[in-house]
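1. sequence first, predicted model second:
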Amino acid sequence: MPPAASPPETVWCPRVTVACVVAKGDRFLMVEEEVSGELAYNQPAGHLDPGETLQAAAVREALEETGHNVALDAFIGVWQWMSHEHGEQVLRFAFSGTSVSQDLARPLDTGIRRALWLRRDEIRDLGPRLRSPLILDTLDAWLDGRRLPLDAVSSRLPGGRS
């Protein structure tokens, strides 16, 4: 009788997310969304899909959540934190870009109420309604002038979407 197969090893992976800082004058593109029955505010942000580059994910999430077609211009940085919402570690890759157009007829992702433009002080004043403490960290890094070249984040995905 052959030995019993051992159970597959569990592999731990952090949750990978992307976010966009999109500025227009002194205002930033934000998303008002319903999370667990309450309104929360976030930058256009979401999860990396299989086979997708980080840059493509950031552009896709901005479009799906705001209807804005965003052209990325810089990589801001990566943040690591423990999400209480998901109970797991998150790696958040943040990019900056500009809105090149908006599709007002495009339906927004489920749970998204609207896209809006807010000043940094208005975002700060949302306090506990901010979905993540990384929103202000990312904005402040951008306001401090942090701009890394987009190729600071590269991918080698066979057949990956760009």
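-> Looks like it arrived, so ask away.

2. switch to C-alpha atoms for all contacts and neighbour counts from now on
-> Noted.

3. name the helices or strands packed onto the top helix by length along the chain?
-> Ranked by number of residues, the top helix in the chain under DSSP state H is helix 54-66. Where contact means 3 or more CA pairs under 8 Å, 6 or more residues apart in numbering; DSSP states H and E, helix 54-66 is packed against strand 15-24, strand 45-47, strand 68-83, strand 88-102, strand 112-119.

4. quick one, that helix and strand 112-119 angle?
-> 100 degrees (axes from the mean of the first three to the mean of the last three CA atoms, to 10 degrees).

5. got the contact list for helix 54-66?
-> Defining contact as CA atoms under 8 Å, 6 or more residues apart in numbering, one finds that helix 54-66 is touched by 18-20, 31, 44-49, 68-72, 93, 95, 107-109, 112, 114-115, 153, 161-162.

6. what's the answer for stretch 121-134, then?
-> Here stretch 121-134 has contacts from 39-42, 79, 136, using CA under 8 Å, 6+ apart.

7. among the residues you listed, which pair sits farthest apart?
-> Based on CA to CA, the longest span within those runs between L39 and W79 and measures 23.8 Å.

8. list the residues that contact the closest residue to V70 other than its chain neighbours.
-> Spatial nearest neighbour of V70, chain neighbours left out: S99 (4.5 Å); criterion: CA to CA, 6 or more residues apart in numbering. By CA under 8 Å, 6+ apart, the residues touching S99 are 22, 68-71.

9. list the buried residues of the helix or strand hosting E33.
-> Assigned by DSSP states H and E, E33 belongs to strand 27-35. Using 16 or more other CA atoms under 10 Å as the test for burial, strand 27-35 gives 27-33.

10. quick one: buried residues of the helix or strand following it?
-> Beyond strand 27-35 on the C-terminal side, the first helix or strand identified by DSSP H and E is strand 38-42. Buried residues in strand 38-42, counting neighbours by 16+ other CA under 10 Å, are found at 40-42.

11. next, the one to line up against it:
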Amino acid sequence: MTERWTPHATVAAVVYQDNKFLMVEEISDGQRVINQPAGHIEKDEAILDAVVRESIEETGWNVKPEQLVGLYTYTAPANGVTYHRYCVSATPIAAVPDARLDDGIIGPRWMTIEELRDCPNLRSQMVLTCVEDFLAGKRFPLDVIVEHP
């Protein structure tokens, strides 16, 4: 039997306010890393709902998805898994009182583009690519994402 290749569908939020990006400091493979609020889309979950859920679970911030920044693929050298990422820009609404963050999350960090460019421990190259694309003005209306029930 031929092995079936299945990419992992994920979302990431680029949340920008006051010249800073909302990031997540987390533990991945035993290392402290910086990522966007991001994660897997769950079974029967809409893509934009996943963006909101992951933002709350990883940063404690409720966000409003605004535009699609881009679609990205990345094959992680550590495990050989290919990730397909829907990167969405989002506006921060408010911190969620008493939000319970996912296991492995240290907490949210607001970082400037300079801090991100100088950061030696980004979770993957997609982190900076998504932010740079956002700053370059790459945006598409959310209705380009079509999900059939």
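-> Now that the structure is in, tell me what you want to look at. Computed from a predicted structure; not experimentally measured.

12. which members of the contacts of helix 54-66 of the first structure are classed as buried?
-> Buried among these by 16+ other CA under 10 Å: 18-20, 31, 44-46, 48, 68-72, 93, 95, 108, 112, 115.

13. mind telling me what E38 of the first structure corresponds to in the second structure?
-> Taking TM-score structural alignment, the alignment pairs E38 of the first structure with Q31 from the second structure.

14. wait, L108 of the first structure
-> By TM-score structural alignment, L108 of the first structure lines up with L101.

15. check contacts around its match.
-> 56-60, 107.

16. again, 7 Å this time
-> The neighbourhood of L101 of the second structure, defined by CA atoms under 7 Å, 6 or more residues apart in numbering, consists of 57-60.

17. ok so it is a strand residue?
-> No: L101 of the second structure is assigned coil when assessed by DSSP: H, G, I helix; E, B strand; the rest coil, not a strand.

18. how far away is it from K64 of the second structure?
-> According to CA to CA, to the nearest Å, L101 of the second structure stands 19 Å off from K64 of the second structure.

19. need the contacts of L101 of the second structure in TSV (columns: neighbour count).
-> Output for the contacts of L101 of the second structure, formatted as TSV (neighbours: other CA atoms under 10 Å):
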residue	neighbour count
E57	20
E58	27
T59	26
G60	22
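
20. which residue in the first structure aligns with E147 of the second structure?
-> Taking TM-score structural alignment, E147 of the second structure has S155 as its aligned residue in the first structure.

21. burial count for that match?
-> Using other CA atoms under 10 Å, S155 of the first structure is surrounded by 13 other residues.

22. hang on, it packs against G51?
-> No: S155 of the first structure is beyond contact range of G51, at 10.1 Å (criterion: CA atoms under 7 Å).

23. tell me how far S99 of the first structure lies from S155 of the first structure.
-> 24 Å.

24. swap that for E38 of the first structure, sorry
-> Distance, E38 of the first structure to S155 of the first structure, using CA to CA: 36 Å.

25. next: E88 of the first structure.
-> Taken as CA to CA, the span from E88 of the first structure to S155 of the first structure is 24 Å.

26. ditto for V35 of the first structure
-> Look at V35 of the first structure and S155 of the first structure: by CA to CA, they are 31 Å apart.

27. got a list of what the residue nearest the centre of the second structure touches?
-> Centroid check for the second structure by CA atoms, centre = their mean gives A12 as the closest residue, at 2.1 Å. Neighbour list for A12 of the second structure: 36-39, 51, 85-88 [criterion: CA under 7 Å, 6+ apart].

28. closest to R139 of the second structure out of these?
-> Of those, the one sitting nearest to R139 of the second structure (CA to CA) turns out to be V88, at 8.7 Å.

29. what's the closest one aligned with over in the first structure?
-> Per TM-score structural alignment, V88 of the second structure is aligned with F95.

30. for A45 of the first structure, which non-adjacent residue is closest in space?
-> Per CA to CA, 6+ apart, closest to A45 of the first structure is A19, 4.1 Å.

31. what do we get in the second structure for the one you found?
-> Matched across to the second structure, A19 of the first structure falls on A12, judged by TM-score structural alignment.

32. for I76 of the first structure, same thing?
-> Residue pairing (TM-score structural alignment): I76 of the first structure is matched to V69 of the second structure.

33. what is the burial count for its match?
-> Using other CA under 10 Å, V69 of the second structure has 26 neighbouring residues.
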